[in-house]
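**Student:** The following block contains a protein sequence and its predicted model.
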Amino acid sequence: MWRGGVAVAQLWRLGRQPSTADRREASGSLHSEQDMRLAYERHGADLLGFACNALADRQLAEDVVQETFVRAWRSAASFDHRRASLRTWL
C-alpha cells in the first residue's frame, strides 16, 4: 500500500527533492483550493488520458475529468492518504 511519507522519503533517497505537491499529497491535505489545483496539475493529464482511452471521445473525457475533480472537492474529507494515494482515490 502506498504511504505518502514513505514516498517522500524515497524521493529524498533518489536524490530528488520532494515538490510542494509531493508534500501536500503525503500529508493527506486536500482541503483548500490550492490543494485541489495541485492535485489537478499533478493528476489531471493522466486522468484525461485514461478517460480518453476508455471513452474514445475527448470532449466526453474532459467532462468526466471535470466531474471527477468536482466530486473530489465535495468529498475531500473522505480522502485518507493512509489508505490510498490521491491518484488511486481520484
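**Tutor:** Thanks, I have the structure now.
**Student:** contacts, neighbours, all on C-alpha from now
**Tutor:** OK.
**Student:** and the longest helix for the chain?
**Tutor:** helix 33-55 (DSSP state H).
**Student:** Tell me which other helices or strands that one touches.
**Tutor:** In this structure, helix 33-55 makes packing contacts with helix 20-27, helix 58-74, judged by 3 or more CA pairs under 8 Å, 6 or more residues apart in numbering; DSSP states H and E.
**Student:** and that helix with helix 20-27, angle?
**Tutor:** Here helix 33-55 points in a direction 90 degrees away from that of helix 20-27 (axes from the mean of the first three to the mean of the last three CA atoms, to 10 degrees).
**Student:** Pasting the second one now:
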Amino acid sequence: MTEQKKVLMITKQFCPYCVRAKAVLDHALDGKYNDQIETVVREKDEARFNVLKDKYQFLTVPTFVDLSTGKTLSDSKEETITPFMKEALG
C-alpha cells in the first residue's frame, strides 16, 4: 500500500507556470517535499481534474492543495510556495 500524499499539485501540460513551480520544488526546496506531493495533470486525468476543480474552486494552474486543511495556493513563485509547503508539510 502506498503512503497517502499530503499535498496535491494540479497542473497542465505545456504550462510555463507549472514548469516554474516544479523548478521551485526541485531547486529552491531541494526536492525536500517531492515524495509527499501527488501531481495531477489535466491532460492525463481530465475527470479527476474536473472533480478537483469543482471541489477546490481554483481558476488557474499550478494549484497546490493541502489535503489535511483543504487550503489552496494557485501560484508558481518561490516566495509563496515555500511557506505553503512548510505549513502543509513541516
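**Tutor:** Here it is on my side, so go on. Bear in mind the structure is a predicted one, so any value in this text is a computation, not a measurement.
**Student:** After superposition, what is the TM-score?
**Tutor:** In this superposition the chains share a TM-score of 0.31, using TM-score structural alignment, normalised by the length of the first structure; 49 aligned residues with a CA RMSD of 4.4 Å.
**Student:** what sits against residue 21 of the first structure?
**Tutor:** Shown here is residue 21 of the first structure, whose contacts under the criterion CA atoms under 8 Å, 6 or more residues apart in numbering are 35, 38-39, 42.
**Student:** 6 Å instead, please
**Tutor:** Contacts of residue 21 of the first structure were listed using CA atoms under 6 Å, 6 or more residues apart in numbering, and they are residue 38.
**Student:** cool, and residue 58 of the first structure?
**Tutor:** So, once contact is read as CA under 6 Å, 6+ apart, residue 58 of the first structure ends up touching residue 52.
**Student:** please redo it, this time with the cut-off set to 8 Å
**Tutor:** The neighbours of residue 58 of the first structure, taking CA under 8 Å, 6+ apart as the test, are 51-52.
**Student:** One more: residue 48 of the first structure?
**Tutor:** 61-62, 65.
**Student:** can you confirm residue 38 of the second structure is in a strand?
**Tutor:** Yes: secondary structure assignment places residue 38 of the second structure in a strand (DSSP: H, G, I helix; E, B strand; the rest coil).
**Student:** and the nearest residue to it once chain neighbours are set aside, how many neighbours does it have?
**Tutor:** With CA to CA, 6 or more residues apart in numbering as the measure, residue 8 is the residue that lies nearest to residue 38 of the second structure, at 4.8 Å, once sequence neighbours are left out. Burial of residue 8 of the second structure is recorded as 19 neighbouring residues (other CA atoms under 10 Å).
**Student:** Same check on residue 72 of the first structure?
**Tutor:** Residue 72 of the first structure has 19 nearby residues by other CA under 10 Å.
**Student:** Kindly provide the distance from it to residue 36 of the first structure.
**Tutor:** 8 Å (CA to CA, to the nearest Å).
**Student:** ok so, going back, which of the contacts of residue 48 of the first structure has the most neighbours?
**Tutor:** Taking other CA under 10 Å as the neighbour criterion, residue 65 ranks highest of the contacts of residue 48 of the first structure with 23 neighbours.
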